[in-house]
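Student: need a structure here:
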Amino acid sequence: MADIIEHPTGIAPAVPALRPVTYADVKASFQDGIADFVRAPAFGLFFGAIYALGGLLLLACVFSLDLGYLGYPLFAGSVLIGPFVAAGLYEVSRELEAGRTPTWRGVFSTVFDQRKRELGWMAFVSIFAFIIWMYQVRLLLALFLGFASFASLQEFVRVLTTTSDGLSFLAVGHVVGAALALGLFSISVISFPLLMDRDVDVVTAMITSVQAVLLSPGPMITFGASVVALIFIGAAPAFLGLILVLPVLGHATWHLYRRATRPA
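Tutor: Presented below is the predicted three-dimensional model:
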């Protein structure tokens, strides 16, 4: 592990002290995430099932409203709220790390107690970012494809892949989406577990998260890209893979947070 970044003696740090994250730390975080899932599988399967069911319900809604063309951006945007759904998994990892056996009562009690703390504001930030995500999709659709309606999802896909306007929409949409995703990842990758673990305000948590990414951009972005890739792979088999993927990612995020911050 790299050297810890120290603050001047006698001055209380505005944010928790950070230490650089390496690629080895990223790998170890995923390994520890798998280990935690194996040690307490029931919790992981429960929260993973909630995430998978939520994704299925979202897609069912858009298809029932004949808005199937929003299915892909809607699912892609749902990745943004994954860290909030995984809040219970951070508590499970914290209990296991302390040598205690996590209990349903203890985990749910800790999660529900967050309504009195700052985690709720971080959840609001994630939901707001999700709304902005969907609005930018609608805006780009209007700019590149007008307000035309599509008879079917197949027709929409044909327009996207065979017309210049459709291809331009795909290119610009992915660039804008990636920028938004990177921004939210930067302010949230450390924020959620930090708010679960320490008594800090949401602004301090976001500042800490951004500083952690800036301190180790390569490894941190690699972690974020791995998260997105695994979620898309997990969603391929009718979202069922997310039941296994989310717990590993939730536990891994906790361990990455531990490696990126100095103990309180």
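Student: For the rest of this, base every contact and every neighbour count on C-alpha atoms.
Tutor: OK.
Student: Would you map the helices across this structure?
Tutor: Secondary structure of the chain (DSSP state H): helices at 23-39, 41-64, 71-78, 82-85, 87-97, 104-113, 119-145, 153-162, 164-188, 191-197, 202-215, 217-235, 242-260.
Student: closest one to His7 among those helices?
Tutor: helix 202-215 (13.8 Å; CA to CA).
Student: Show me what the closest one is packed against.
Tutor: helix 119-145, helix 164-188, helix 191-197, helix 217-235 (3 or more CA pairs under 8 Å, 6 or more residues apart in numbering; DSSP states H and E).
Student: Please identify the buried residues of it?
Tutor: Buried residues in helix 202-215, counting neighbours by 16 or more other CA atoms under 10 Å, are found at Val202, Ala205, Met206, Ile207, Thr208, Ser209, Val210, Gln211, Ala212, Val213, Leu215.
Student: Let's compare: structure for the following, please.
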Amino acid sequence: MSQPEDVKLGTEEWVFPVVRDVGAGAPLHWIRSGWADFRACPIPSLFYGFCFAAMGLLVTMVFEHAYAYTVALTSGFLLLGPFLAMGLYEISRRREQGATCALLPTLTVWKRNAGNIGIFAVVLGIVFLVWARASMVVFALFYTNEMPNLTGFLAQLLALDNLEFLLVYFGVGLIFATIVFAVSVISVPLMLDRNQDAISSMLTSVGALMRNPGAMIVWAFMIAGLTVIGFMTFHLGLVVLMPIVGHASWHAYRDLVVLPAAPAG
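Tutor: This is a model prediction of the structure:
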């Protein structure tokens, strides 16, 4: 196994993370480990699960009559998950170290590397705003049916009434989703666990995708599928499924990244 690359910056030694090769079936192991964390720490995990469910319900209610924004925000909900799941990462990290389950220490875990997490949030925010705007442009150019509410819009999607619109809309969405997934799949756990800077964390995340395309494609479809199931169960499924995904994302990071021991203190 290759060793981390040491780069000298002034008097400090900067260690760039190294990505490990994993099999296409690795996401199944991550989900099992996430389920184990959920069972071991159900109360703090469910707290975050209810937060996910509340946000999903709020998105659906507020944008019931603005379906174009609802679809974009639902995608954003999926892709902003790493920020909402920071507390879940901390639960898994603490359990890994043998600490007791507790909610309070996880609520302010973002302070551990607030500056870089803020930079990462700005990057994702810009991408998300461009995505939302592109979504509206696609609607204006290609959506030819009568403007319905959210329920009517989803019915039209299922009926394939506007195939050209569907191809363009989901094609554009796939491009943005791939970009955001690539830079975020392990970035936040890396920044929290090792105090890594935002740029190298995003580059490591992209490297994980490029080095393990099979596992990452499977993982992306599993995340998307579980999220859709959560929404289709009137948001109740989000209460359990999102914490499991959050815990599993921590184990994905631990499985994919090779790093030296964290400095003491």
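Student: hang on, the earlier thing: farthest pair in the buried residues of helix 202-215 of structure 1?
Tutor: Farthest pair in the buried residues of helix 202-215 of structure 1, by CA to CA: Val202 and Leu215, 19.8 Å.
Student: circling back: which one of the helices and strands packed on helix 202-215 of structure 1 is the most hemmed in?
Tutor: Ranked by average neighbour count under the criterion mean count of other CA atoms under 10 Å, those are headed by helix 191-197 at a mean of 24.
Student: Mean per-residue distance, that one versus structure 2.
Tutor: Helix 191-197 of structure 1, aligned to structure 2 and superposed, deviates on average by 0.6 Å (mean CA distance after the TM-score superposition for structure 1).
Student: repeat for stretch 128-141 of structure 1
Tutor: With mean CA distance after the TM-score superposition for structure 1, stretch 128-141 of structure 1 averages 1.4 Å from its match.
Student: Thr204 of structure 2 and Arg20 touch, don't they?
Tutor: No - when contacts are counted by CA atoms under 8 Å, Thr204 of structure 2 is not listed as touching Arg20 (10.7 Å).
Student: Distance to Pro8 of structure 1 for the helices of structure 1 - can I get that in TSV?
Tutor: As requested, the helices of structure 1 are arranged in TSV below (distance: least, CA to CA, whole Å):
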stretch	distance to Pro8 of structure 1
helix 23-39	26
helix 41-64	40
helix 71-78	40
helix 82-85	32
helix 87-97	29
helix 104-113	34
helix 119-145	29
helix 153-162	55
helix 164-188	25
helix 191-197	22
helix 202-215	17
helix 217-235	24
helix 242-260	19
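Student: In structure 2, what residue corresponds to Ser191 of structure 1?
Tutor: With TM-score structural alignment as the criterion, Ser191 of structure 1 lines up with Ser187 in structure 2.
Student: how near is that match to Val123 of structure 2?
Tutor: Using CA to CA, to the nearest Å, we find Ser187 of structure 2 at a distance of 12 Å from Val123 of structure 2.
Student: Equivalent analysis for Tyr253 of structure 2, please.
Tutor: With distances defined as CA to CA, the gap from Tyr253 of structure 2 to Val123 of structure 2 amounts to 20 Å.
Student: returning to what we had before: pretty sure the match of Ser191 of structure 1 contacts Ser201?
Tutor: Yes - because the distance of 4.9 Å satisfies CA under 8 Å, Ser187 of structure 2 is recorded as touching Ser201.
Student: how about Phe165 of structure 2, what does it touch?
Tutor: With contact taken as CA atoms under 8 Å, 6 or more residues apart in numbering, Phe165 of structure 2 is in contact with Val138, Phe139, Phe142, Tyr143.
Student: err, Tyr143 of structure 2, not the other one
Tutor: For Tyr143 of structure 2, the set of contacting residues under the criterion of CA under 8 Å, 6+ apart consists of Asn162, Phe165.
Student: What does it correspond to in structure 1?
Tutor: In structure 1, the residue equivalent to Tyr143 of structure 2 is Leu145, according to TM-score structural alignment.
Student: on that earlier part again, what sits in contact with each of Ser187 and Val123 of structure 2?
Tutor: When CA under 8 Å, 6+ apart defines a contact, no residue borders Ser187 of structure 2 and Val123 alike.
Student: ok, Ala155 of structure 2 - how many residues close by?
Tutor: 12 (other CA atoms under 10 Å).
Student: do you know how far it is from Pro148 of structure 2?
Tutor: 10 Å.
Student: Next: Tyr89 of structure 2.
Tutor: If you go by CA to CA, the gap between Tyr89 of structure 2 and Pro148 of structure 2 works out to 40 Å.
Student: higher neighbour count, these two?
Tutor: More neighbours sit around Tyr89 than around the other of Tyr89 of structure 2 and Pro148, counting by other CA under 10 Å; the figures are 28 against 14.
Student: Do I have it right that the more buried one meets Trp250?
Tutor: Yes - taking CA under 8 Å as the contact criterion, Tyr89 of structure 2 and Trp250 are neighbours in contact, 5.4 Å apart.
Student: Kind regards, and thank you for your time.
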